[in-house]
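Engineer: Generate a structure from the sequence data that follows.
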Amino acid sequence: MNSHKDISEKRSSFCNSAVTGLFGIFSAHPYISMLLICIISTMPFCAASSNISSAFPIIMFFFYCVSAGLIVPRICSKYKLKDPLPVILTIAASAIGAPVFLYYRNQENKLLFVFAFGCIMLTAYYLAFHTKKMSRRFNSLLIMGMGFMVKLCYVLGTSISDRQHDVGYFEPSKETAPGHLGYISYLFYNHHLYDGDYREIFQYCHPPLHHALCAAWVGFLNRVLGVDIENAVESAQVLPLFYSMTIIITAYKIFRYFKLEGKALYIPLIITAFHPCFTYLSAFMNNDALTWALTMGAILCTLQWYKAPTIANIIKIALCLGLGMMTKLSAALAAFPIAFVFIIVFFRSIKTSWKKNLGQYAAFLTVCFPLGMWFPIRGLIRWGIPLTYVQELPEMDQSIKGITFWERITDFSLKQVQNVYENWLWRDESGAPQGFNEHNPLIAILKNSIFGEFINGNNFPGMAYMDTVCKILFWLGVALAAAAFMAMIVYLFRKTAADRLEKGFITFFHIVLIINLYILSKNYPMVCSMNFRYLMPTVVTGALFLGYAVSELENSPKSAVKALRVPVYFAVIAFSALSTYVYMVVASTT
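Structural biologist: Below you'll find the model as predicted:
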């Protein structure tokens, strides 16, 4: 009996050590761990569901059996079940799973299987290894893990030509091709930047960091690993998938910086992890995902520098902001709120450490300015291209020049929201214009924050009920956005765990992004200029203040106020569930 007991204890101890070790590695190195997870999850089929072979369920069954060998003994240990019961239950769990995997082996659409398998495994590990001491980390990891599964499946079901912005095509030669994919192909084949006035070629005006990383990734797969060029290019979606997940990780770190705990942490984290904008961002082959990942990194590092103003922390800000601008110059918008913090800190400590601060600011500029500005300065010197040059667009049906900016921002007629998808002017078979263009920036961003530009009723063939589902999802999103905005106004001035400068910094960043979008919309009167992809960090900043509202509801002594928690929790869970469902359907019907 003692030998059986010793074996059982050793088995349980091994399972605990294995999972705890992995959990510890992820907690200590979340960004590196997430990169490895993204690579492992996508590379066997080059980020395309069409490459999922019938052998894939067999591989997953092997992983399922290994997981059963870790989870079942752990659960048995919790309930003090002695040998040989853990062994019998492990074998039984493996045997029960076998026919399920065999059934899905011959199914054409395997995305649902991938999603269900991932969520079940995450839940099983959570239930088996969750401890009260590590509750916050386990709960947060489960939320982020579920959010990752949605993004993974969306990426697998979305090709580099589906629902993309300005990607053009990948030219299999040294010739130039338009769009972001053309930019990547030029770098891949030529190993240098386009040596001419880049205004002549669509999207070559962007700094090259994202495109260079994609070209290097494609080169490694194609030239080193021997992956054919088509699959190598498709697999580059692993990079935006990783970037979008780093935004979620950074958001978590920001929420924790502001000392959110319990439901006040989980509610904003759920909103961020499942928000549709970060789902469709995960498949973008343009430079948006990396831009926002680095920008949010700069925001987090600024908060960390404010708490501990060391040279190492300010260099981190410089690297994030400089590399963000080397990806897309609009990352420089974060420089305004960052400079605001620098100025306030300088004047607060002018009598004690002004020399130290000036030295740190000099170090910041020494790193950030060359990284962020070398590309536009190169264009200015060689071809006279303005530093803030924006790609010019030809006249198109999406132009809204015929409506004044004032009319656009004040028009809230109900006809604009009869269709929750973005409205675009289109032409029938005779060439006659039909419908109308979206023109109010606020209504446009509320719509495309949920569905982007490309998701509408055509994505749900034979599923008329999906229009109703999407309407509910849209109005839930509007309600949460309104609640977050009101919370930002209230808790900017109400006392919280954060001081006014910290909250002012986040609010300033939020406002700068919104003002920039309205300026962009005014100067470039096109439907595409009113896009939520220019505002994505506002999901995180808004959710942060909503977390403070949840904290007050949780701790309120008044039962009437406390009762308001229920509709908030219901709205967030419903929003996340419907977002998951809509994007799983979209990915499965591509």
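Engineer: switch to C-alpha atoms for all contacts and neighbour counts from now on
Structural biologist: Noted.
Engineer: sec struct for residue 436, please.
Structural biologist: coil (DSSP: H, G, I helix; E, B strand; the rest coil).
Engineer: what's it in contact with, if anything?
Structural biologist: 423, 424, 425, 426 (C-alpha atoms under 8 Å, 6 or more residues apart in numbering).
Engineer: Roughly how far does the closest residue to the third one other than its chain neighbours sit from residue 272?
Structural biologist: Computed as C-alpha to C-alpha, 6 or more residues apart in numbering, the closest residue to residue 425 that is not its neighbour in sequence is residue 436, at 4.5 Å. The span separating residue 436 from residue 272 equals 32 Å under the rule C-alpha to C-alpha, to the nearest Å.
Engineer: for comparison, sequence B:
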Amino acid sequence: MLIRSRSIMKSENRIFPVSLLVMLAVMVLFRQDALYKIPVWVWITISVFVVCSNLFLFLQKKKVSKNWLSASICSIPLLFAIQWGCYFRDHFKKDETVILWSTVALGVLLAVGLIYLFFIRPIDEDTVFLLLFSGLLIRVFYVVMTQANYYQNDMGKLVSGGDGHLGYIYTIYETGKLPDRLMYQFYHPPLHHMVAAGVMRIATLLGANAAKADEIIQCLSLFYVTASLGLMNKIALRLKISAKARAVAVGLGGFLPYGVMMSGAVNNDPLMTLLVMAFIYFTMKWYEKPTIPNIIPMALCIGGGMMSKMSAVLIAPAGAIVMLVKLWQERRAFGRYVKQFLVFGVIAFPLGLWHSIRNMILFHLPLGYVPGPAAEKQLITDNSLWTRLFDLTGQLEQYSLRWNRHEALLDHNIFTAVTKCTVFGESDYYRRNPIVEGVGTVMFWLTAVLFVTLLVGGILWLKKGKSKTLWKVFFSVGAGTILFSYIKFCFDYPYVCTMNVRYVMAAIYIGLVALAAGSDALTGRRPDKAGKGGVALRVFTVVYMVCCSLLMLNFSYLT
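Structural biologist: Modelled structure (predicted):
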């Protein structure tokens, strides 16, 4: 049993090197405005290498799914297929018949493959890895086939003197230091921007065009978001959730439309979300083995998360509860824990707060400063608490966000707005393509059902789950603090844009873990016991994954 447990814990890490290598491959091999970056003979060489390496592994009787290097190698032909998809898109993007039949063909192929994974093949660790890998590939598809200036938040320009997140990155790239003046989005902590500027510097030294480096920055987010999914799976394993339940969580998380769109983001949300998920994982690891080497990653994650975006601090109360409970349980070793907490504080507080203190000294900004949006056309102050939370008047006439006061009625209901944003982001492409409108409408309602299901699954876990009470409190406080802060933020800054789902992605991932745990609570964690609820959940997951894939395909036709 111990050997099996170690095997599973090792296999759960395969997605991290795979996603890192795929990220590097995307950086080197692709760009969005041409069929390929490198000559055809290089593609042929790569293909020969793929065939030979996997033939060697086959003769060694090693399964591809159990070998992270082989999985990375096998992804290259799939990336090649995606790039030829760009060629196909560019030549047929205005042919509605071709778009329709390519959508139908993709839907059928995906449905057959997912039905095999969820209902015919036994669900095990390889299934979970394949679903994580599928989540990586749809993100690669999105990043490669969608122009970098689409579906972004607070993007700005990647030029000298530019503003927004790209301007912030370019300033660090150009000068080698932090901005010495306040411009749009420059108040943010700089970890993401420093990493992006560093990668941009390396890329340009190797011959990349600085003006096109936004595509390279997207690749960083591709890794961050995929790694967040991998951490979600590792967290679920810490809770001893079955592979069958984790497959559902990974499938839904991997194909959440905004989660796919966030993999192409150039802002700091993906890195912050990754570090919050890492903090959750390392907190659980520290609780099981409370040592200084285990508390240091906790401190680095929460400090680094706050150095990416200050809202990462919202997960801190949940972590503090775990630390205090452990201190109480082992109060006879009080001195040992005080030392650990001091180490934690010495690392986390300077990392998380130094930039805010810098802003306070240089620019007289208060700690936790958030500027209000300048766009008065988004203002929705004339809505009561009841209206913002429960009123649906006019909210379902259109399934993408309505921003402009010139429209009949702006989006004001928080639940419907966050659901719309989960499906379409802040884009206005909903009605430009009849297929996007049709699939998008289905996805809106599926996502609304998903959010309700997350709540129900979480309640089931809290009532019937066999996990430690501490973990139930930990996840409830973590998700609850993020959601409470989000709702408060929506009222403090009553604009349409503040209802964006990007502020609560970590809470959604926590909810997916709770849903998986709730599913296990219903089936008793017996792999041979499905039940009607478990079957319905897997059917829902298959439908959701197929619809998300079709939506992303047709989004690419619009760019």
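Engineer: Overlay them and tell me the TM-score.
Structural biologist: Once superposed, the chains reach a TM-score of 0.84 (TM-score structural alignment, normalised by the length of the second structure), with 514 aligned residues with a C-alpha RMSD of 3.4 Å.
Engineer: What is the burial count for residue 535 of the second structure?
Structural biologist: 13 (other C-alpha atoms under 10 Å).
Engineer: Distance check, the aligned residue in the first structure for residue 312 of the second structure against residue 181 of the first structure.
Structural biologist: Counting by TM-score structural alignment, residue 312 of the second structure lines up with residue 331 in the first structure. Distance, residue 331 of the first structure to residue 181 of the first structure, by C-alpha to C-alpha: 21 Å.
Engineer: go on, residue 142 of the first structure?
Structural biologist: 34 Å.
Engineer: Pick out whichever of the two has more residues nearby.
Structural biologist: Higher neighbour count among residue 142 of the first structure and residue 181: residue 181, with 25 against 17, using other C-alpha under 10 Å.
Engineer: which residues sit in contact with the more buried one?
Structural biologist: With C-alpha under 8 Å, 6+ apart, residue 181 of the first structure has these contacts: 167, 168, 169, 170, 171, 285, 286.
Engineer: On the three-state scheme, the fourth one is what?
Structural biologist: Looking back up the chat, that one is residue 170 of the first structure. Residue 170 of the first structure - assigned by three-state DSSP - is coil.
Engineer: Next, the contact list for the aligned partner of it in the second structure, please.
Structural biologist: Residue 170 of the first structure maps onto residue 158 of the second structure when the alignment is built from TM-score structural alignment. Contacts for residue 158 of the second structure (C-alpha under 8 Å, 6+ apart) come out as 166, 167, 169, 170, 211, 214.
Engineer: Kindly recompute the last result at 6 Å.
Structural biologist: 166, 167, 170 (C-alpha atoms under 6 Å, 6 or more residues apart in numbering).
Engineer: where's the residue mapped onto residue 499 of the second structure from the first structure relative to residue 309 of the first structure, distance?
Structural biologist: Applying TM-score structural alignment, one finds that residue 499 of the second structure aligns to residue 530 in the first structure. Computed as C-alpha to C-alpha, the residue 530 of the first structure to residue 309 of the first structure distance reads 37 Å.
Engineer: Out of the two, name the residue with the larger neighbour count.
Structural biologist: Neighbours per residue, other C-alpha under 10 Å: of residue 530 of the first structure and residue 309, the larger number sits with residue 530, 27 against 16.
Engineer: residue boundaries of the strands in the second structure?
Structural biologist: Ranges of strands in the second structure, per DSSP state E: none exist.
Engineer: can you tell me which residue in the first structure aligns to residue 165 of the second structure?
Structural biologist: That one, residue 165 of the second structure, aligns with residue 180 by TM-score structural alignment.
Engineer: what's near enough to touch the residue nearest to its match when sequence neighbours are not counted?
Structural biologist: In this structure, residue 180 of the first structure finds its nearest non-sequential neighbour in residue 167, 4.5 Å apart by C-alpha to C-alpha, 6+ apart. Counting by C-alpha under 6 Å, 6+ apart, residue 167 of the first structure makes contact with 179, 180, 181.
Engineer: need the residues you listed in JSON lines with distance to residue 559 of the first structure, can you?
Structural biologist: Converted to JSON lines, these look like this (distance: C-alpha to C-alpha, whole Å):
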{"residue": "179", "distance to residue 559 of the first structure": "56"}
{"residue": "180", "distance to residue 559 of the first structure": "54"}
{"residue": "181", "distance to residue 559 of the first structure": "56"}
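Engineer: So which of those are in helices?
Structural biologist: 179, 180, 181 (DSSP state H).
Engineer: Would you mind measuring from the aligned residue in the first structure for residue 398 of the second structure to residue 545 of the first structure?
Structural biologist: Matched across to the first structure, residue 398 of the second structure falls on residue 419, judged by TM-score structural alignment. Here residue 419 of the first structure is placed at a distance of 30 Å from residue 545 of the first structure (C-alpha to C-alpha).
Engineer: got it, and residue 397 of the first structure?
Structural biologist: Applying C-alpha to C-alpha to residue 397 of the first structure and residue 545 of the first structure gives a distance of 39 Å.
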